[in-house]
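Chemist: Got a sequence here, can you model it:
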Amino acid sequence: MRLAAYDNFDELEQCQSAWDRLADRCVFRTWRWLATWWRHYGSEDPRCRLHVVVARDADEQVLGVLPCYVHASAISGRTLRLLGDGEVCSDHLGLLAATDNRGQVADAIADALLSDPSWDALDFAAVDDGEPSTGLLLDRLQQRGCHVDTRPEQSCWTIDLPDSWDEFLAMQSKSHRKQLRRLDSRILQTDSAAWRHAATAEDFSIGWDVLEDLHQRRRQSLGEPGCFSWPRWRAFHEDIARQLLAAGELRLSWLELDGEPVAAEYHFARGSTVFAYQGGLSPEAADAEPGRLSLIACIQHAIGEGRRQFDLLRGDEPYKAHWRATPQAVHRVLAIPPRFAPRVRYRARTAIRNAGRWVQQAARLFS
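Modeler: Below is the predicted model:
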């Protein structure tokens, strides 16, 4: 097996189709998502250096990709992170590897990382518990002397979709089933409601404006700034959403009641899965339950397309279990190589963090 580390995305163009094959159904692992993320979040940041490791066999077939970058700071040192992390909140990140070669790829990349002194810590966010390829890599690093620490994050929640809406309703509790039927028949199936989705560039322009407006109004009504107030987040998502529209993987929709937009959804569809990423609601229409109405329409559409999973992504909001979604544990993983300077830095950071917690606890105790 031959490994190559890349610090320029242009040199990785030849890997795009193999990369997407290894990404499988997950939109957040694809070349398109991660290359666009790097262009907006990493390429112009002097603290960041691309570090993508590609594993190939003797016939030059790509067997694995570790899509990373190194972020340098005075406090944390040089930290190896997964592309797509941070404020974008990409889920299901990790090592991409062919099923039959996971062990070999994990061994080879672990050896390569430990022979590379250009990083001081590995900090991977949003790693699914039990994700096989990343799990093997972390095991191999630990076996080779790395200190590995895992910390729980909020779970990812997924609804397993049946073949029909009636079967989906049968999955719900009696009271929830009654509520969904009432909302569907009394509102969604009437002339007062119109559910629209973006199929063209013109549709996209309309829907994107609706999404931004409803998202910002909803978040600001809760005293929050809203994601569209973050310039890089906004630029990244408008860029990637247009690409996904062209690829047939964007599911941008909005619901109108009596001609007025009251809810919008920004979802993705790849393979058998719809990923429910972001949305917005009209605060003034809260009594009409626009969020629930919009979710009904989106799930009905996903079932109609033959999707098998509706991924509600990270976050332990109570409504997810109510819709019969099941949780998948997610961890943030930290690994420290068996070198003197990184170990000292890690112990110092841990001591400072523990001291800060003690001060907070003491303040609460005596307040």
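Chemist: CA atoms for contacts and neighbours, from now on please.
Modeler: Noted.
Chemist: dump the residue contacts of residue 95.
Modeler: Going by Cα atoms under 8 Å, 6 or more residues apart in numbering, residue 95 touches 64-67, 133-134, 137.
Chemist: closest to residue 320 among the residues you listed?
Modeler: Here the nearest of the contacts of residue 95 to residue 320, counting by Cα to Cα, is residue 134; it sits at 26.4 Å.
Chemist: ok, and the most crowded of the contacts of residue 95?
Modeler: For the contacts of residue 95, neighbours were counted by other Cα atoms under 10 Å; the highest total belongs to residue 64, with 28 neighbours.
Chemist: Looking at the chain, which strand is longest?
Modeler: Under DSSP state E, the strand in the chain containing the largest number of residues is strand 147-160.
Chemist: Let me know whether residue 58 touches residue 3 as I believe.
Modeler: No - the criterion here is Cα atoms under 8 Å, and residue 58 misses it with residue 3 at 10.8 Å.
Chemist: and the two? which has more neighbours close in?
Modeler: residue 3 (16 against 8).
Chemist: ok, so what distance separates the more buried one from residue 160?
Modeler: 38 Å (Cα to Cα, to the nearest Å).
Chemist: pretty sure residue 78 is in a strand, no?
Modeler: Yes - Residue 78 forms part of a strand when assessed by DSSP: H, G, I helix; E, B strand; the rest coil.
Chemist: Just to check, it is in contact with residue 116?
Modeler: No - judged on Cα under 8 Å, residue 78 makes no contact with residue 116 at a distance of 11.9 Å.
Chemist: quick one, which of those two is more surrounded?
Modeler: It is residue 78, of residue 78 and residue 116, that has more neighbours when counted by other Cα under 10 Å, with 22 against 10.
Chemist: Proceed likewise with the subsequent sequence, for comparison:
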Amino acid sequence: MLRTLDAPLLERWDALALACDAAPFLRPGWTAAWARAFGRAGALRLLTVERGGDLVAALPLLTSPFGLRSPTNGETALFAPIAADSEAAAELGDRLVALRTPAIRLDALPGEDPHTAALPDAARRAGAAVLVRPLRRSPYIDVSGDPVAFRKGLSKNRRHGLRRLQNRMREAGEVTLTVHDGRGDDDLEPLLADGFRLEAREWKRAAGSAILSSPAAVDLYTTGARWAAGAGILRLAFLRLDGRPIAFGYCLQQGGVLFFLKLGMDDSLAKLGPGVVFTQHLIDYAFADPGTTELDLLGENEAYKADLADGTREQVRLQIFPSRVAGPAQRAAVAGAGLLRAAVVERLTEGTRDRLSAVRNRLRR
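Modeler: Now for the predicted structure:
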């Protein structure tokens, strides 16, 4: 059933997410913050499966005349169905395909998750056309072991470069890592202001991808921080030099995982490598917490992450075209457009790609 949200349903959704150890981005607090920030709160619905009066599966969706899609955009770290077991996931897939809609598009799905696989499986059983395409591979670090062994496992160049930057930093002043959870004496507003300022690096402003480039993004990460602080999962980490914040990480910590969403740094101190030193401090922080087993670096598998990561997880885009008559043609058209777009982008100059990327980032927001 595709249901309009109310307070009791939100509570049941959150209870299911916690019981299933779902990522914080799948909880209603974060989803509602996203929907409000990007003007889609009125279109947000929840597809549900109940068993004996208990909620056993849920999938938030946005409605439109053109079909259904996930509440996701360029600011989304992860999206997935929540299900208590494989049977609930399969029924959720059946109910999704049974909805009378022209098309369904779900982004940022974990490609190797069995509950995610239940959605295209249900669509194929129903005779719908299905298109699954890779979006990115997201890196992570296993922090359940020995931090000394982790450091020894890094490349020689990485270890040497880190030691050099740490020595430079110590020579410049006192270096500390402080982590704030938004409770007690923590005042969120100035902490977020410092963090957003550090995150708004010049190249990110030029590309339109900085948080401060978009009022909607500021709303998301501010409202999301307030919700996460109330839920006890907010972690705003700052690397400070003589008390001055020089690098920042916007993180959420839940279920043994530290999710690293945003990185910022003071580029005027580039010679000290504030981003590199901060990331290593955050890794040390995660290793030192006995309740944390993983540092999820999220996003794309960029070079600085790939050097640290123990592995990656694929995220995919799932598109379903339920009509047995028009569905195959819709799928072919979408797949063909994707191939054409990739071919055109391949021929563009780097400068043109950067300008188009900036426009795309603004449109996504």
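Chemist: ok, back up a step: which ones among the contacts of residue 95 of structure 1 are found in strands?
Modeler: 64-67.
Chemist: tell me the angle of the longest helix belonging to structure 2 relative to strand 129-142?
Modeler: Counting by DSSP state H, the longest helix found in structure 2 is helix 327-347. Angle of helix 327-347 of structure 2 versus strand 129-142, following axes from the mean of the first three to the mean of the last three Cα atoms, to 10 degrees, is 50 degrees.
Chemist: hmm, who's touching the helix or strand just after helix 327-347 of structure 2?
Modeler: Elements were assigned by DSSP states H and E; along the chain past helix 327-347 of structure 2, the next helix or strand is helix 350-364. Here helix 350-364 of structure 2 makes contact (Cα under 8 Å, 6+ apart) with 73-74, 206-209, 214, 345.
Chemist: neighbouring contacts of stretch 205-223 of structure 1?
Modeler: Residues outside stretch 205-223 of structure 1 that contact it (Cα under 8 Å, 6+ apart): 197-198, 225-228, 252-254, 261-266, 279-283.
Chemist: at 10 Å instead, please
Modeler: 196-198, 201, 204, 224-229, 234, 238, 241-242, 252-255, 261-266, 278-284, 286 (Cα atoms under 10 Å, 6 or more residues apart in numbering).
Chemist: And the strands in structure 2, which stretches?
Modeler: In structure 2, the segments counted as strands under DSSP E are 2-4, 44-51, 54-64, 67-69, 82-83, 104-110, 129-142, 175-180, 234-241, 244-254, 257-265, 294-296, 311-321.
Chemist: okay, the ones you listed, which one's buried deepest?
Modeler: strand 82-83 (a mean of 27; mean count of other Cα atoms under 10 Å).
Chemist: For the contacts of helix 350-364 of structure 2, which two are the farthest from each other?
Modeler: Checking the contacts of helix 350-364 of structure 2 with Cα to Cα, the most distant pair is 214 and 345, at 25.2 Å.
Chemist: Which one's more surrounded, these two?
Modeler: Neighbours of residue 214 of structure 2 and residue 345, each counted by other Cα under 10 Å, are more numerous for residue 214; the result is 16 against 13.
Chemist: how far away is the equivalent of the more buried one over in structure 1 from residue 137 of structure 1?
Modeler: Aligned counterpart of residue 214 of structure 2 in structure 1: residue 230 (TM-score structural alignment). In this view, residue 230 of structure 1 and residue 137 of structure 1 are 34 Å apart by Cα to Cα.
Chemist: ok, now residue 258 of structure 1?
Modeler: 54 Å.
Chemist: just residue 346 of structure 1 next, same as before
Modeler: 20 Å.
Chemist: Show me where the stretch 151-300 of structure 1 has its helices.
Modeler: With helices called from DSSP state H, counting those that start in this stretch, the stretch 151-300 of structure 1 shows them at 165-171, 174-183, 201-221, 231-247, 290-304.
Chemist: can you name the residues of structure 2 that the first one overlays?
Modeler: Meaning helix 165-171 of structure 1. So helix 165-171 of structure 1 sits over residues 147-153 in structure 2, by TM-score structural alignment.
Chemist: Against structure 1, what's the mean shift for that stretch, could you check?
Modeler: On superposition with structure 1, the mean distance recorded for stretch 147-153 of structure 2 (mean Cα distance after the TM-score superposition for structure 1) is 2.4 Å.
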